[in-house]
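Visitor: can you look at this prediction? I've put the sequence above it.
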Amino acid sequence: MQHPEYSSTTERVLAWLDETTLHIQFNNPARHNALSVDMWEAVVPLLERAGADDRVRLVVFSGAGDKAFVSGADISQFEDMRAAREAVTRYEAMAETSLTAIQDFPKPTLACISGYCIGGGVNVAIACDIRIASDNSVFSIPAARLGLGYRYSAMKNLVDLIGPGAAKDLFFTARRIDAAEARSLGLVTRIAAVEGLPALLAEYTRAMADNAPITIAAGKAIMAEILKSAPNVDKDRCTALIRACFDSLDYAEGRTAFMQKRKPVFIGR
């Protein structure tokens, strides 16, 4: 049953309440659910409403269609939104705000992944508490192929989840991995056949409906405290390093090559 208070600000994000579960679905199947500006902007107000709604015990993120969870940034907006310095700053701030809202949401969140989970899709998934996937899912972090900067928060989430060794492997190579390897690395918790994914998801929606929400919320908050950064982390240096990536000639080459569907030639400047 859909509830009008969970109407989305864009048709490219669908939201509905099913008993105690709020579903937020990225709805851009023509582009494999690549994240456009309006899609990022729709997430925060939905979570704000869900946080104040006692009916909601779990928020599930998914992708429309059978091809992808999220395949990265919407290429149609890539040139306009990420080419200029001011646009990069705006896009990164917007993505950071949305991902932080997912990570800091006080109730459980789950990424239900089927198909491509690439770039920003991985960021959404690792901002969630739990990740389940169909066995045809494919994962990749292609930042190094594009010359993109990868934010401190996203890198920390990745390292916290799968450890520095596996994180370096995926990040430095930008290689694609299947669902079985993703599970072996801890990137996802459980996998199922495509036709079995709804039943696996139903296990979680039932568990969150049945279990004590105060206990779960306390557990999530305490785990967040355990994972907090050390006080001597140089966040300013991390920000400057990311800024240098977006200001580089390599980023311009990566963006152009991506648009032209060719292999980039990076020069380290």
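Guide: Now that the structure is in, tell me what you want to look at. Bear in mind that the values here come from a model prediction, so they are computed numbers and not experimental data.

Visitor: make it CA atoms for all contacts and neighbour counts henceforth
Guide: OK.

Visitor: top helix in the protein by residue count?
Guide: Longest helix in the chain, counting residues (DSSP state H): helix 85-104.

Visitor: which residues does that helix contact?
Guide: Here helix 85-104 makes contact (C-alpha atoms under 8 Å, 6 or more residues apart in numbering) with 37, 40-41, 43-44, 47, 80-82, 109, 123-124, 127-129, 246-247.

Visitor: in that helix, which residues are buried?
Guide: Neighbour-count burial for helix 85-104, counted by 16 or more other C-alpha atoms under 10 Å, picks out 88, 91, 95, 96, 97, 98, 99, 100, 101, 102, 103, 104.

Visitor: quick one: name whatever helix or strand follows it.
Guide: Heading C-terminal from helix 85-104, the first helix or strand you meet, by DSSP states H and E, is strand 109-113.

Visitor: structure two is appended below for comparative analysis:
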Amino acid sequence: MKTPGDISIDIADGIATLRLANPARRNAMSTAMWHKLAAFAGEVPTRKDVRVVILRGDGEQMFSAGADISDFATARAGEGQARAYDALVERTCLAIEAISQPTIGLIFGGAMGAGASVSASCDLRVAADDAFFAVPAAKLGLGYDPRGIVRFIRVFGAGATRQVLFTADRLPATRAFALGAVHLIAPANEVEARATALAKQIAGNAPLTIKAAKATISAITTNNADLLAQAEAFYAAADASADYAEGRKAFAEKRPPVFTGS
């Protein structure tokens, strides 16, 4: 069940689909939505019934128009409140990045401002061929959190980040695909099915192997020594798992493996 200015979560066949549901404001993120998204991101790694997360906007018109500016009069009124609000956005993006299962951002329409940060926090991005990314901060006169800019550089590259921030123009999904920031692109009427097929393919693989690989990639791309040590423990656990024994047995028996995440 979803209400305007909320998030909804559906779980089926190992795939959790989270929708940013504020269609009256083009799925802009209210303060309450930031808190709920962060709470979901913190809870979902403990769920054995979730192997992949798809994060998308409600409907097929917009991923997210970013932070809900109607909140700014109270939530971002002064410098102190602005810093606290930016910290909430950053904590939420870090929580998305810390989800142990693979995450897929499904992009219809635009991912703008803080919505672009949410999409950049996902492991993979699947976009409609008419979708776009944009950061219109320079048209509003507000500063953009340097931590978010670091994220954009990591995903889109420094050149595209400069262009988007300096001009406040759109970065088409087709160009983001050429840059490697979007991993799969398709016509709008096909992209949801393509994202679902990708999620199912990932969900059918060994979750402990993927968890170890994701942690290793995250550690290297963020230069996080603590996370690298954790990744090494995950790698060892995968090698000692029942899933590894099942994978070997299934290979010998010439059948698809059935992984349980144990």
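Guide: Received the coordinates, thanks. Worth saying up front: this structure is predicted, and the values here are computed from it rather than measured.

Visitor: the contacts of helix 85-104 of the first structure in strands, which ones?
Guide: residue 109 (DSSP state E).

Visitor: which of the contacts of helix 85-104 of the first structure are buried?
Guide: Among these, those buried by neighbour count (16+ other C-alpha under 10 Å) are 37, 40-41, 43-44, 47, 81-82, 109, 123-124, 127-129, 246-247.

Visitor: of those, which pair is most distant in space?
Guide: Considering C-alpha to C-alpha, no two members of those lie farther apart than 109 and 247, which are separated by 34.3 Å.

Visitor: residue 41 of the second structure matches what in the first structure?
Guide: Structural alignment (TM-score structural alignment) places residue 41 of the second structure against residue 47 in the first structure.

Visitor: please list all residues in contact with its match.
Guide: So residue 47 of the first structure contacts 101, 102, 105 (C-alpha under 8 Å, 6+ apart).

Visitor: rerun at 6 Å
Guide: By C-alpha atoms under 6 Å, 6 or more residues apart in numbering, residue 47 of the first structure lies in contact with nothing.

Visitor: could you do residue 33 of the first structure as well?
Guide: Residue 33 of the first structure is in contact with 26, 27, 70, counting by C-alpha under 6 Å, 6+ apart.

Visitor: corresponding residue for it in the second structure?
Guide: Matched across to the second structure, residue 33 of the first structure falls on residue 27, judged by TM-score structural alignment.

Visitor: what is the burial count for the spatially closest residue to that match that is not a sequence neighbour?
Guide: Spatially, and ignoring its direct neighbours in sequence, residue 27 of the second structure is nearest to residue 64 (4.7 Å; C-alpha to C-alpha, 6 or more residues apart in numbering). When counting by other C-alpha atoms under 10 Å, one arrives at 32 neighbours for residue 64 of the second structure.

Visitor: residue 64 of the second structure pairs with which position in the first structure?
Guide: Applying TM-score structural alignment, one finds that residue 64 of the second structure aligns to residue 70 in the first structure.

Visitor: kindly report the same for residue 78 of the second structure.
Guide: That one, residue 78 of the second structure, aligns with residue 84 by TM-score structural alignment.

Visitor: tell me which stretches of the stretch 151-269 of the first structure form helices.
Guide: Applying DSSP state H, counting those that start in this stretch to the stretch 151-269 of the first structure gives helices spanning 152-162, 164-173, 179-185, 197-210, 213-226, 235-247, 249-260.

Visitor: ok, which of these comes nearest residue 21 of the first structure?
Guide: Closest among these, once you apply C-alpha to C-alpha, is helix 197-210, at 6.5 Å.

Visitor: read off where the closest one ends up in the second structure.
Guide: Under the criterion TM-score structural alignment, helix 197-210 of the first structure matches residues 191-204.

Visitor: who's in contact with the residue nearest to the spatial centre of the second structure?
Guide: Residue closest to the average C-alpha location in the second structure (C-alpha atoms, centre = their mean): residue 122, at 2.3 Å. Taking C-alpha under 6 Å, 6+ apart, we find residue 122 of the second structure in contact with 103, 104, 105.

Visitor: redo these as a markdown table? Include distance to residue 161 of the second structure.
Guide: Formatted as a markdown table, those follow (distance: C-alpha to C-alpha, whole Å):
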| residue | distance to residue 161 of the second structure |
| --- | --- |
| 103 | 22 |
| 104 | 21 |
| 105 | 19 |
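
Visitor: nearest to residue 232 of the second structure among these?
Guide: Checking these against residue 232 of the second structure by C-alpha to C-alpha gives residue 103 as the nearest, at 21.0 Å.

Visitor: thinking again about what came up before, so the match of residue 33 of the first structure belongs to a helix, correct?
Guide: No. Counting by DSSP: H, G, I helix; E, B strand; the rest coil, residue 27 of the second structure is not found in a helix; it is coil.

Visitor: and it, how close does it get to residue 212 of the second structure?
Guide: Shown here: residue 27 of the second structure relative to residue 212 of the second structure, a distance of 33 Å by C-alpha to C-alpha, to the nearest Å.

Visitor: and what of residue 122 of the second structure?
Guide: Distance from residue 122 of the second structure to residue 212 of the second structure, by C-alpha to C-alpha: 17 Å.

Visitor: now residue 57 of the first structure, nearest residue through space, not along the chain?
Guide: Nearest non-adjacent residue to residue 57 of the first structure, counting by C-alpha to C-alpha, 6+ apart: residue 20, 5.3 Å away.

Visitor: give the contact list for the one you found.
Guide: Applying C-alpha under 6 Å, 6+ apart, the residues contacting residue 20 of the first structure are 55, 56, 57.
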